[in-house]
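Colleague: I'd like to go over a predicted model; first the sequence, then the structure.
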Amino acid sequence: MYSLPQSYNQTSKCKRCISSNAYDSISYWEDFSKPKIVWGNLNLTPNYALVENNSFINAPSSMIVPASKYLLAILNSKIADFYIKLLGVTRNGGYFEYKPMFIEQLPIPQLKIENKELAQIERLIDNNNYTEIEYIVYNLYGLTQDEINYINSL
């Protein structure tokens, strides 16, 4: 397992720097132009999204750079959401605050470059087949059928 990249940032920090003309002193400035995984802070369910090159978000949003479809699949999985929600508090109406401090604690299964699951996950994401992705992710974490049934029952 490995940790998520430490390049979580808030676009609000960027806005503050742009307005003060100090943006060229920010070490992560170039990350905003790279592909990234972003998410809203307050959601009922995980809603991580892949943002392509040279695309920007005009609202405060955490981000992970570099982006990968593999990481996107893990983050949007039911097992990841279960784990992350153990770390924080659910707010009124069932909303959970997906803070970077919770997200970065998620253990990510490390794959070898030639791993067949990686290519399969990328293909399934391209085809929006999230049910099949869930079962691949369960397998990557080594869940038993009882554990899978429990997570699916939530």
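Modeller: Thanks, I have it. Numbering: from 1, shown residues only.

Colleague: use CA for all of it now, contacts and neighbours both
Modeller: Will do.

Colleague: downstream neighbour of the host helix or strand of Glu122 in the secondary structure list?
Modeller: According to DSSP states H and E, Glu122 maps onto helix 116-126. Once the chain leaves helix 116-126, the next helix or strand it forms, by DSSP H and E, is helix 130-140.

Colleague: Against Trp29, how distant is the most centrally placed residue in the chain?
Modeller: Nearest residue to the geometric centre of the chain (C-alpha atoms, centre = their mean): Leu75, 4.2 Å. Between Leu75 and Trp29 the computed distance is 24 Å (C-alpha to C-alpha, to the nearest Å).

Colleague: Report the contact partners of Glu104.
Modeller: 3-6 (C-alpha atoms under 8 Å, 6 or more residues apart in numbering).

Colleague: Now rank those residues by neighbours and give me the top one.
Modeller: The member of these surrounded by the most neighbours (other C-alpha atoms under 10 Å) is Leu4, with 18 neighbours in all.

Colleague: out of everything not next to it in sequence, what's closest to that one?
Modeller: Closest residue in space to Leu4, ignoring its immediate chain neighbours: Glu104 at 5.5 Å, by C-alpha to C-alpha, 6 or more residues apart in numbering.

Colleague: just Pro109 next, same as before
Modeller: Nearest to Pro109 is Met1, by C-alpha to C-alpha, 6+ apart, at 4.7 Å.

Colleague: okay, now the one you found: neighbour count?
Modeller: Residues near Met1, counting by other C-alpha under 10 Å, number 10.

Colleague: so who does Lys69 touch?
Modeller: With C-alpha under 8 Å, 6+ apart, Lys69 has these contacts: 50, 121-122, 125.

Colleague: Quick check: buried residues in the strand or helix carrying Leu86?
Modeller: In this assignment (DSSP H and E), Leu86 forms part of helix 78-87. Within helix 78-87, the residues scored as buried using 16 or more other C-alpha atoms under 10 Å are 78-81, 84-85.

Colleague: Comparison target below:
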Amino acid sequence: MSEIEKSIKAKIEAVGMPLKDWDIQINYGIKTGCNDAFIIDSIKRNEILDNCTTEEERQKTAEIIRPILRGRDVCRYGYEWGDLWLINTHNGIKGKLERIHIEDYPSIKQHIDNYWDKIESRTDQGDTAYNLRNCAYLDEFSKPKIIWIELSDESKFALCDDLVPLNTVFFLTGNHLNHILGLLNSKLIHWYFTTCLGTSSGVGTNRWLKYTIEQLPLVCHTDEDLSQLVAARLSDKTNVSICESKIDSLICKMYGLTQEECAYVIDNY
């Protein structure tokens, strides 16, 4: 490590607080044990809803069919939904939420029964083969969150509201999401991750794992400058490079980097 890199590293670690010490949670997305049965496209969703015999059944059924996000759908600062849905026959939360009883959803049962041989023998199941496995953080799926995938050659963090991540997607919930998102997507934190923390997949990509992400020293800041810049980046699709350049420059200043150190990071990463 060169002298300038040692200086940058020391400043990041002196100013930042490890993400694990922030008021956040990091989890991975939902596991079905049989995607063929529980993940459907819009055509199948409409078919299931049309097979409901009453308006009450249709409304109840629609409520537990949630849009789902795969790892391949995630990109930097955004995602491209693949028109896929999760049949969320969850197993409930002990003491808080009753599990889904398939008898109350005959149209969904009719669909899932087509895959009975697969779902009946799977290990990832709840109280019945129709239920998804237990998930202690089930209510976190409905919260605003930062999402990312494990394998990527660059920082690819995005903000997501009501979509349910599949198990190939990590997600973070908590406060100050715009602030954290800007830091995670910045050139400076990318430099720190790849130089000081990152683990390689062996095929030229980084592994953005939970335990390494949690170690990132992220700077806390009292003003809203970074959050506002990130909000601008999320809403303005025509000036992406300008927005990201402003974010990178601000973050370097927040960590107290010199002009030479800022240029070293921004020009090389």
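Modeller: Okay, I see it. Just so it is clear, the structure is predicted and the values come from calculations on it, not from any experiment.

Colleague: just to revisit the earlier point, and the helix holding Leu86 of structure 1 with helix 130-140, angle?
Modeller: Calculated by axes from the mean of the first three to the mean of the last three C-alpha atoms, to 10 degrees, helix 78-87 of structure 1 forms an angle of 70 degrees with helix 130-140.

Colleague: how close does Asn152 of structure 1 sit to Asp81 of structure 1?
Modeller: Distance, Asn152 of structure 1 to Asp81 of structure 1, using C-alpha to C-alpha: 12 Å.

Colleague: Just tell me the aligned range of the helix or strand encompassing Leu86 of structure 2 in structure 1.
Modeller: Leu86 of structure 2 belongs to strand 84-87 when assigned by DSSP H and E. Counting by TM-score structural alignment, strand 84-87 of structure 2 lines up with no residues of structure 1.

Colleague: any residues touching that strand, and which ones?
Modeller: So strand 84-87 of structure 2 is contacted by 38-42, 45, 64-69, 108, 164 (C-alpha under 8 Å, 6+ apart).

Colleague: follow-up on the earlier one: which of the contacts of Glu104 of structure 1 also appear as contacts in structure 2?
Modeller: Here is what carries over to structure 2 from the contacts of Glu104 of structure 1, by both residues aligned by TM-score structural alignment, their matches' C-alpha atoms under 8 Å: 3-4.

Colleague: Surely Pro165 of structure 2 forms part of a strand?
Modeller: Yes. Assignment of Pro165 of structure 2 by DSSP: H, G, I helix; E, B strand; the rest coil places it within a strand.

Colleague: for it, what are its contacts?
Modeller: 28-30, 68-70, 141, 147, 171.

Colleague: Quick check: the closest residue to Lys31 of structure 2 other than its chain neighbours vs Ala231 of structure 2, distance?
Modeller: Nearest residue to Lys31 of structure 2 in three dimensions, chain neighbours excluded: Asn167, at 5.4 Å (C-alpha to C-alpha, 6+ apart). Using C-alpha to C-alpha, we find Asn167 of structure 2 at a distance of 27 Å from Ala231 of structure 2.

Colleague: thinking again about what came up before, find me the equivalent region of the following helix or strand past the helix holding Leu86 of structure 1 in structure 2.
Modeller: Following helix 78-87 of structure 1 in sequence order, the next helix or strand is strand 96-97 (DSSP H and E). Matched against structure 2 by TM-score structural alignment, strand 96-97 of structure 1 falls on residues 206-207.

Colleague: Average offset of that stretch relative to structure 1?
Modeller: On superposition with structure 1, the mean distance recorded for stretch 206-207 of structure 2 (mean C-alpha distance after the TM-score superposition for structure 1) is 0.3 Å.

Colleague: Run through who's touching that stretch.
Modeller: Residues outside stretch 206-207 of structure 2 that contact it (C-alpha under 8 Å, 6+ apart): 150-154, 194, 198-201.

Colleague: can I get the residues you listed in TSV with distance to Lys9 of structure 2?
Modeller: Shown next, in TSV, are those (distance: C-alpha to C-alpha, whole Å):
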residue	distance to Lys9 of structure 2
Glu150	24
Leu151	24
Ser152	22
Asp153	21
Glu154	19
Thr194	12
Gly198	14
Thr199	17
Ser200	20
Ser201	23
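
Colleague: Just the buried ones out of these, please.
Modeller: Neighbour-count burial (16+ other C-alpha under 10 Å) applied to these gives 150-152, 154, 194, 198.

Colleague: so what's the alignment partner in structure 2 of Gln110 of structure 1 up against?
Modeller: Correspondence of Gln110 of structure 1 to structure 2, assessed by TM-score structural alignment: Cys220. Taking C-alpha under 8 Å, 6+ apart, we find Cys220 of structure 2 in contact with 16-17.

Colleague: Cys220 of structure 2 is in what secondary structure piece?
Modeller: Using DSSP H and E, no helix or strand contains Cys220 of structure 2.
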